[in-house]
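S.K.: Here you go, sequence then predicted model.
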Amino acid sequence: MSTIVATPDSDLSLPTLPLSEILPCAIFGGLLMLLAIYFVGAEQGATSVFSGMYVHEFVHDGRHLLGFPCH
């Protein structure tokens, strides 16, 4: 019977990403999250962007799931 012994590499390091590469994606993702929260939480009444109840009915269950009152 043979035994295999693994030796760890001493030159093993994690790659680092500079902030300048991460920042545009983080800002874009944050803006998308704010837009989603607006449509789920505030798209009705005086601040409505679209007329009618289409957006409200589309995100109705999400409003209840996140705890926003709607009726």
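M.R.: Nice, I can see it.
S.K.: C-alpha from now on. contacts and neighbour counts both.
M.R.: OK.
S.K.: hey, where'd the strands end up in the protein?
M.R.: Shown for the chain, no strands are assigned by DSSP state E.
S.K.: Structure two is appended below for comparative analysis:
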Amino acid sequence: MFVATRSAPREIDTIKARDAIIAGLLVVGALFLLYAMFLDQGGLLAPFFGSEAFTNNYLHEFAHDARHLLALPCH
């Protein structure tokens, strides 16, 4: 005798995909912040302030004390 059983439909596991996307965005955001804080010499603000961003170095000066606090050289 054959008895047909119905299995419950499986829900697509979107939680893992969402978590992977969020983790990837956080990594990209952290890398961008590290670049802006430690490596930028005016290039990120140049579209907004022009050549003045290179001479005044706004992001560099904003993060200057944090660089020294973390024992990272900046000059």
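M.R.: Arrived safely, thanks for sending. On a predicted model such as this, the values are computed, not experimentally measured, just so you know.
S.K.: Please give the number of neighbouring residues around the residue in the first structure that G29 of the second structure lines up against.
M.R.: Superposed on the first structure with TM-score structural alignment, G29 of the second structure falls opposite L32. As a burial measure, L32 of the first structure scores 12 neighbours (other Cα atoms under 10 Å).
S.K.: now L32 of the first structure: how far from E57 of the first structure?
M.R.: 20 Å (Cα to Cα, to the nearest Å).
S.K.: go on, M33 of the first structure?
M.R.: Distance from M33 of the first structure to E57 of the first structure, by Cα to Cα: 19 Å.
S.K.: So what touches stretch 38-45 of the second structure?
M.R.: Stretch 38-45 of the second structure has contacts (Cα atoms under 8 Å, 6 or more residues apart in numbering) with A36, A53, F54, T55, N56, N57, Y58, L59, H60, A63, R67, C74.
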